[in-house]
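Asker: Let's see this in three dimensions:
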Amino acid sequence: MDLKRTLIDLMPGPLVRTFAAPYIAGKGIATGVAKADELHSKLGLYSTVDLLGEEVFRREDVEATVQLYFRMIEALKDRPYASISLKPTQLGINESEAYCQDNLRRIVEAAAPHRLHITLDMEDHHFTDVTLRMFKALRDEFDNFGIVLQSRLFRTKEDIKALHAKPCKVRICIGIYREPTEEALQEKPQMKEKLFEYVQLLLDHGHYPEIATHDEPLVRRCMEFLDKRGVAKDAYEFQMLLGVPRTAIQQEIVKRGQIVRLYVPFAEEWQYAEHYLKRRLAANPAMAMMVMKNLFGS
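Answerer: Next up, the predicted model:
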């Protein structure tokens, strides 16, 4: 077993909570809404509010999750600077594709009258095909629906080419799931190079890239390319995680008149917040140093 992963899994709950504080809005919908309000009013930042939790199996738990999303929509409906992310494993994919797609439709349909955008998150490679199928089916019906693609996967170039013909918002990121060598790149520099390539490909196919990275040289490379190409500043955006210290570059982008959107997770149960942070730490142990900077102002 991966020693790094084992050590992270053994971290006690109180320590995880200390590390999690900058990265998670808190417990309950109100904390996610309040953080979205604060980020916009103080810093001009947008948010995608995310309910933490995966691998929901029981139908009654899936229905409870759907109801939580309805409450989120009601809470966020008058906030054009906010959007919502969904995960297939929260919404019934473990039972069937049809059941999950029906739940997705219920949520996206409820959000549509409020022009509240919904993003369908991409989980590990086992779910890529089914996630894309459900997205394409619902994109026919709804314009407030976007998708996530991961630059680490070998298949992503073809997935972009095969996306829905209607232009859509696509969060392009390197991805956090550790994937096997036969499915994905293993080195971060290669993943970042592919991310830059896929930003261009998404634009070529008429889509709205949501460029999700904390790598400042990569952000600046994208900005330079997009400026030279003459891409309108409202035809793409940058996305980052709540808590990662990138205030300077975020404010620089905001002053250019562009959107920077932070991923703002909250939890209904603390165990889901712990799982989220442990996965983030395993993917990027440098986060621990970022947290220490946030905690002690160094």
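
Asker: When you work out contacts or count neighbours from here on, use the C-alpha atoms and nothing else.
Answerer: OK.

Asker: Can you report how many residues neighbour Ala30?
Answerer: Residues near Ala30, counting by other Cα atoms under 10 Å, number 15.

Asker: ok, now which ones touch it?
Answerer: Residues counted as contacts of Ala30 (Cα atoms under 8 Å, 6 or more residues apart in numbering): none.

Asker: Next, it: secondary structure please.
Answerer: helix (DSSP: H, G, I helix; E, B strand; the rest coil).

Asker: quick one: the closest residue to Leu86 other than its chain neighbours and Leu15, what's the gap?
Answerer: Leaving aside its sequence neighbours, Leu86 sits nearest to Leu120 (Cα to Cα, 6 or more residues apart in numbering; 5.0 Å). Distance, Leu120 to Leu15, by Cα to Cα, to the nearest Å: 31 Å.

Asker: The stretch 1-150 of the chain: helices as residue ranges?
Answerer: For the stretch 1-150 of the chain, applying DSSP state H, counting those that start in this stretch gives helices covering 3-9, 13-20, 29-43, 59-76, 97-111, 128-139.

Asker: Including distance to Arg229, could the ones you listed go into TSV?
Answerer: Listed next are these as TSV, based on distance: least, Cα to Cα, whole Å:
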stretch	distance to Arg229
helix 3-9	42
helix 13-20	39
helix 29-43	28
helix 59-76	35
helix 97-111	33
helix 128-139	28
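
Asker: Check the separation of the first and last residues in stretch 18-38.
Answerer: 21 Å.

Asker: actually stretch 158-171, sorry about that
Answerer: Stretch 158-171 has an end-to-end distance of 16 Å (Cα to Cα).

Asker: now the angle from the helix or strand harbouring Ala288 to helix 13-20?
Answerer: In this structure, Ala288 is located in helix 286-296 according to DSSP states H and E. Taking axes from the mean of the first three to the mean of the last three Cα atoms, to 10 degrees, one finds helix 286-296 and helix 13-20 inclined to each other by 80 degrees.

Asker: Before we compare anything, build this one as well:
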Amino acid sequence: MNLTPPEVRALGDFPSRNTADADAYVAAASTWGATAPLWATDLVALGDWMATLAADQAAAFPPGAIVVTYTFDGLSATVGDPGAGKVRLNNLTQGSATAMLADALDNLGVSALATLARMTSTSAPLGSLVLYKFGDPSRRLNADVTANTPSGGGTGHVNLTLTNVAVSTANPFADGDSLVLVLDPRGAKGDTGAPGATSLWTTDGTYNITGTPTLVTIPLPTGAATCRLSFEGVTIASTQSLTVALSTNGSSFGTAAGFGSASGTMFTGFLSLEGLGRNRLSLEDRVVAGASVPSSPNMSGEGPPNQRFATTIGGATHIQFAVNGGLAFTGGTIVAEKK
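Answerer: Model prediction:
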């Protein structure tokens, strides 16, 4: 009798192809009857095994994943070679394991090193894996792989560092279980994009508000016609607006002008000083929503959304902030910048 079995497919092929092969083997063996060769029984068993594996594959992972089969060593959590054809976790509570030790040989005695080496990437994590019980994919462990370290000169075992994602039970596997290891490497990290444009602004000083001051005085940057003050979460004791005043000597200040919403307790945004004499103030992006028109004998301007006003004080060297009603500042940062 001439027998032509179907083409044998690798375990990592599409589950649909494995299923087709398994069905063909079983169908061929069943037609041979009593005249079949002695190995027909083994062929039927192989077909059953392939059918089970194909069903597991279809349930456990998408087509094209990398597959290795092992025998589970559940008696030890030692970080080292688990023995020929075996896989081990570094914690006897399997769901808490942070490393998997996979032997260089799978449970069929075939080298798995080249397969395991494919779990590498320039991305983080390197990829993900599923370890499940052969014949019962509901008993499984899912994890991300963050490192892949060969040991024993590349012939002993591989140490895969894990971050646990999910586990069916605290201990889904028993010692001696046949396990299927499914590896899904992540693609390489993309190229670094071109750097963005360099900001025209440079930081001149950073002023953290500590304690509960009622006045905050800041020296203005020198050597630049335009400067700005960046408010970063500046807070006050109660809802109220702010005031600003300028000085040419740091001790005597002009009449303060109010700005900002009277309903705010936190202020963010920018306050710019422009012009050759740094005598024009501009509220960019509103220091707080609903900025008020300044009211001051030495300041005039226009209202929100982008409030601008001029001051008769030219060549200012210092700026002073206060809270209407004499309230205190309670925190935040003001950054002085120039360009």
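
Asker: Quantitatively, what TM-score do the chains reach?
Answerer: The TM-score (TM-score structural alignment, normalised by the length of the first structure) is 0.19; 100 aligned residues with a Cα RMSD of 6.6 Å.

Asker: Can you check which of the helices of the stretch 1-150 of the first structure gets nearest to Tyr276 of the first structure?
Answerer: Nearest of those to Tyr276 of the first structure, taken as Cα to Cα: helix 13-20 at 8.8 Å.

Asker: on that earlier part again, now the helix holding Ala288 of the first structure: buried residues?
Answerer: In terms of neighbour count (16 or more other Cα atoms under 10 Å), helix 286-296 of the first structure has its buried residues at Met287, Met290, Val291, Asn294.

Asker: Counting neighbours, go ahead and name the busier of Leu120 and Leu15 of the first structure.
Answerer: Leu120 (23 against 10).

Asker: Next, count neighbours for Ser300 of the second structure.
Answerer: Applying other Cα under 10 Å, we find 18 residues neighbouring Ser300 of the second structure.

Asker: again with Phe309 of the second structure
Answerer: When neighbours are counted by other Cα under 10 Å, Phe309 of the second structure comes out with 20.

Asker: in terms of contact, does it touch Glu302 like I think?
Answerer: Yes: using Cα atoms under 8 Å, Phe309 of the second structure makes contact with Glu302 at a distance of 6.4 Å.

Asker: Tell me the helix or strand right after the helix ranked longest in the second structure.
Answerer: Secondary structure of the second structure per DSSP state H: the longest helix is helix 40-60. For helix 40-60 of the second structure, the following helix or strand on the C-terminal side (DSSP H and E) is strand 66-72.

Asker: helices and strands around whichever helix or strand comes after that following strand, which ones?
Answerer: Using DSSP H and E, the helix or strand that follows strand 66-72 of the second structure in sequence is strand 86-89. Judged by 3 or more Cα pairs under 8 Å, 6 or more residues apart in numbering; DSSP states H and E, the packing partners of strand 86-89 of the second structure are strand 66-72, strand 99-103.

Asker: is it possible to export these to a markdown table including distance to Thr268 of the second structure and mean neighbour count?
Answerer: Output for those, formatted as a markdown table (distance: least, Cα to Cα, whole Å; neighbours: other Cα atoms under 10 Å):
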| stretch | distance to Thr268 of the second structure | mean neighbour count |
| --- | --- | --- |
| strand 66-72 | 53 | 23 |
| strand 99-103 | 47 | 27 |
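
Asker: Adding distance to Pro150 of the second structure, write those out as a markdown table.
Answerer: Listed next are those as a markdown table, based on distance: least, Cα to Cα, whole Å:
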| stretch | distance to Pro150 of the second structure |
| --- | --- |
| strand 66-72 | 16 |
| strand 99-103 | 10 |
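
Asker: Distance to Met240 of the first structure added to the buried residues of helix 286-296 of the first structure, as JSON lines?
Answerer: Formatted as JSON lines, the buried residues of helix 286-296 of the first structure follow (distance: Cα to Cα, whole Å):
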{"residue": "Met287", "distance to Met240 of the first structure": "13"}
{"residue": "Met290", "distance to Met240 of the first structure": "14"}
{"residue": "Val291", "distance to Met240 of the first structure": "15"}
{"residue": "Asn294", "distance to Met240 of the first structure": "16"}
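
Asker: Which one of these is nearest to Ile147 of the first structure?
Answerer: Closest to Ile147 of the first structure, out of all of the buried residues of helix 286-296 of the first structure and judged by Cα to Cα, is Met287, at 25.6 Å.

Asker: Look up how far Tyr208 of the first structure lies from the closest one.
Answerer: Going from Met287 of the first structure to Tyr208 of the first structure by Cα to Cα gives 28 Å.

Asker: One more: Leu138 of the first structure?
Answerer: Using Cα to Cα, we find Leu138 of the first structure at a distance of 18 Å from Tyr208 of the first structure.

Asker: Likewise for Glu74 of the first structure?
Answerer: Counting by Cα to Cα, the gap from Glu74 of the first structure to Tyr208 of the first structure is 26 Å.

Asker: okay, the two: which has more neighbours?
Answerer: More neighbours surround Tyr208 than the other of Glu74 of the first structure and Tyr208, with 20 against 13 (other Cα under 10 Å).

Asker: Show the contacting residues for the residue lying closest to that one once chain neighbours are set aside.
Answerer: Closest residue to Tyr208 of the first structure apart from its sequence neighbours, by Cα to Cα, 6+ apart: Lys169 at 4.6 Å. Listed by Cα under 8 Å, 6+ apart, the contact partners of Lys169 of the first structure are Phe145, Gly146, Ile147, His207, Tyr208, Pro209, Glu210.

Asker: Surely the third one and Phe135 touch.
Answerer: Yes: counting by Cα under 8 Å, Ile147 of the first structure does reach Phe135; the two are 7.0 Å apart.
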